[in-house]
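**Student:** Sharing a sequence plus its predicted fold:
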Amino acid sequence: MASIKPPLTGIRVLELAGLAPGPFAGLLLADYGASVLRIDRPSAVSMDSLTRRKTSISLDLRDRQSREIFLRLLTNTDVLIDPFRPGVLERLGLSPTEVLLKHNPRLIVARMTGFRRDGKYKDMAGHDINYIAVSGVLSMLGRAGDKPYAPGNILGDFAGGGAMCFLGILLALMARTSTGQGQVVEANMVDGSAYLATFPRLATRTGAWDQPRGENLLDSGCPYYDTYETKDRGQYFAVGALEPQFYAALLRGLDLDADKLPAREDRSNWPVLRDIFTQRFKAKTRAEWEAVFDGTDACATPVLTHAELEAAGYEQRPAVHLSRTPSHPIKAEEGGWTGGGLEPGEGGVETLRSWMGWEAGRHFQVRDDGALILMDRAKL
């Protein structure tokens, strides 16, 4: 059974079980001290690994007694994370504006969708690759002359989705301090991903990002902003020597004479420079290049894998450090690298006792499928 950590911020969060963006928003809240209770479906088998510091109960939101527990929890909750497609809560009789906010006017309902809630895609299923495709961002990713490629599901699900939803929740919490009122936060991965691409989108108007995919300064088109394979096949070095002084340090490390190289300012010289850098990096192993570039301003670093970092005991830390706000650092043994696992129902009884003062067998009972149902309403 997972242990309950006292919420440092006093924020209580109900997270309706989902995958990727919703749980990531809940993870960010949990890592910074919120008490996060995940609501699982009856007889659910969870595939979620974004579970550290969370607890769980199972509720059948189609059942009146189970739904009553949910609504009573909401009266003592700050944030509800809704990861469902548009209309799911409404069909359950849990409309955010007509039902949930009336139960708790201070509640923040964070709704996380893939596509926008309006427009031609609103009723369609999709995944990260589809959301970043219609946002315009996917068209920017890939080598010159090659098809666009999706960078895992990092950009849509987590950056444009979960992190943006987390931002919306924080903004709503800030607003509540002055208004006293909660609100509905609507986040979607299309707008979130497009917003993250603000710089390259604006740069197309200045000439800084106006070439086809893979031919610009920062999208693998530039030879001094790219990755190179080293002598030990399958190992790579990353180069980001944009400024002249950093470029000079790169050339020194590569033992290249700047006067004998074509001018880097002329884009027509980029293919020649890339060939030179490619051959030079293959002359040494990654470890040998580390010995050359460590401690220099060449902006040249090894491309490390998660497995290497974990094996080296590299500590994953919180995304930001708050100097005057107490927080627990993320430790590897708490799931920083290996992920977590939260079984439906795990730790939830303790959370109900902490939040509501409820006890199993007195205030609620557990059905055979794991769902909690109300016992004697008068005792609540």
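**Tutor:** That came through, no problem.
**Student:** rest of the way, CA atoms for contacts and neighbours
**Tutor:** Fine.
**Student:** which residue is nearest the middle of the protein?
**Tutor:** F158 (2.8 Å; C-alpha atoms, centre = their mean).
**Student:** and the closest residue to it other than its chain neighbours, how far is that from F364?
**Tutor:** Spatial nearest neighbour of F158, excluding adjacent residues (C-alpha to C-alpha, 6 or more residues apart in numbering): P21 at 5.4 Å. Using C-alpha to C-alpha, to the nearest Å, we find P21 at a distance of 31 Å from F364.
**Student:** Equivalent analysis for R274, please.
**Tutor:** The value you get for R274 to F364, if C-alpha to C-alpha is used, is 67 Å.
**Student:** dropping in the other structure now:
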Amino acid sequence: MPPEHRGPLAGVRVVELESLAPGPFGAMILADLGADVVRVDRPGGPGSGRLAAPATALQRGRRVVAVDLKSPTGVADVLRLVDRADVLVEGYRPGVAERLGLGPDICRARNPRLVYARITGWGQDGPLAARAGHDIDYLAVAGALEPLRRDGEAPRAPLNMLADFAGGGMLLAVGVLAALLERERSGQGQVVDAAMVDGSALLTTFLHGMIAAGRWPAPPGGNLLDGGAPFYDTYVTADGGFMAVGALEPAFYAALLDGLGLAGDTLPAQYDPAGWPELRRRFAERFAQRTRDEWAAVFEGRDACVAPVLAPGQAAQHPHNLARGTFVQVGGEVQPAPAPRFDRTSAGPPRPAPEPARDAVSVSDILTGWS
């Protein structure tokens, strides 16, 4: 019997063809929201022989079947799943699914209501479509990497969070949800082309608005939100920790000065860039006098938009995150909890990732539960 699924996507059936991080993240979101996601692995397990995320992270909440997609029998088995699925997720380079016999034309001819969701770095067409790439490359071409620097310094890669996950897997999930909603009106599925370069560009929409309005005039690292403003930056504390300061509005800035003990001092005006070096020096001097946790206590009761910079392993123990259950135990490991939250259709905690050698089920078992 299939596992019980709750959440706003309960009853939605998803076939996920094994791929690297962005595709699994998008499918994880669907599973977190209650969809019944069946991952089709190659024999040997996910990402066998390649760079892959640990099975206990992005692979949670699924069931898994092992299928050799290079054999006619394996392709036929996947098409049987497609016949009863609502969504198929694939993250191959353009043309690979078609060569396997699992392209959108074949799948949607069998199941016209299927939402066929494709995630790639460069998209299904364009001069770079067939080119290899990673998060940093998509950010670079989208214009999202160059602003992540200070004048005279090289851009810093923001891990692989922006293109792979925010501009990739999250965009895929949004596309799937929109296509499912539209299907309720039309009765027809469609192809979702989620490209990480498109998603990365989309994330810069606010920045483009600032540039168009003339509110991003300085070189990188010299503007309001890129570390140029001393009241929107990070500062080193006495113990080598950091505090994040985002006191943009005058009221929050006044609370920042009060917490730092600078409220009565003669200082440059907040929004006068000529005075920013002096403000930064004064702020840095004060933050260096106490530890991170001491400053966190100082600002705990102040609306100053100041927060301690926590390492990933520390975030789960922050009182706010504990109170909200922002992190959960999944299979004995601490992981971020599903989001967003729903007052009527909570999906509950995610199930641990399946171990292919132990937890794999057959295609026939899946189809029996989907009948």
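**Tutor:** In hand now; what should we look at? Keep in mind the model is a prediction, meaning the values are calculated, not measured.
**Student:** Work out the TM-score between the chains.
**Tutor:** TM-score for the superposed chains, counting by TM-score structural alignment, normalised by the length of structure 2: 0.88, backed by 348 aligned residues with a C-alpha RMSD of 2.1 Å.
**Student:** Compare neighbour counts for P21 and F364 of structure 1 and give me the winner.
**Tutor:** P21 (30 against 21; other C-alpha atoms under 10 Å).
**Student:** wouldn't that one be in contact with F166 here?
**Tutor:** No. At 9.5 Å, P21 of structure 1 and F166 do not qualify as touching, with contact defined as C-alpha atoms under 8 Å.
**Student:** coming back round to it: give me the aligned partner of the residue nearest to the centre of structure 1 over in structure 2.
**Tutor:** F158 of structure 1 maps onto F165 in structure 2, with residues paired by TM-score structural alignment.
**Student:** Identify the residues contacting that match.
**Tutor:** For F165 of structure 2, the contacting residues are A21, P22, F25, G26, by C-alpha atoms under 8 Å, 6 or more residues apart in numbering.
**Student:** Okay, helices next: where are they in the stretch 251-380 of structure 1?
**Tutor:** 270-281, 286-293, 306-311, 348-356 (DSSP state H, counting those that start in this stretch).
**Student:** Okay, buried residues for the shortest one please.
**Tutor:** By neighbour count with 16 or more other C-alpha atoms under 10 Å, helix 306-311 of structure 1 contains no buried residues.
**Student:** now do the longest one
**Tutor:** Under the neighbour-count criterion of 16+ other C-alpha under 10 Å, helix 270-281 of structure 1 has W270, L273, R274, F277, T278, R280, F281 buried.
**Student:** How about the contacts made by the aligned residue in structure 2 for the first one?
**Tutor:** Using TM-score structural alignment as the criterion, W270 of structure 1 maps onto W276 of structure 2. If you count contacts by C-alpha under 8 Å, 6+ apart, W276 of structure 2 has them with A229, P230, P268, Q270.
**Student:** what do you get for G301 of structure 2?
**Tutor:** Counting by C-alpha under 8 Å, 6+ apart, there are no residues that G301 of structure 2 touches.
**Student:** what about the strands in the stretch 101-250 of structure 1?
**Tutor:** 108-113, 183-188, 225-229, 236-240 (DSSP state E, counting those that start in this stretch).
**Student:** what comes up buried for the third one?
**Tutor:** Within strand 225-229 of structure 1, the residues scored as buried using 16+ other C-alpha under 10 Å are Y225, D226, T227, Y228, E229.
**Student:** farthest pair in those?
**Tutor:** Y225 and E229 (13.7 Å; C-alpha to C-alpha).
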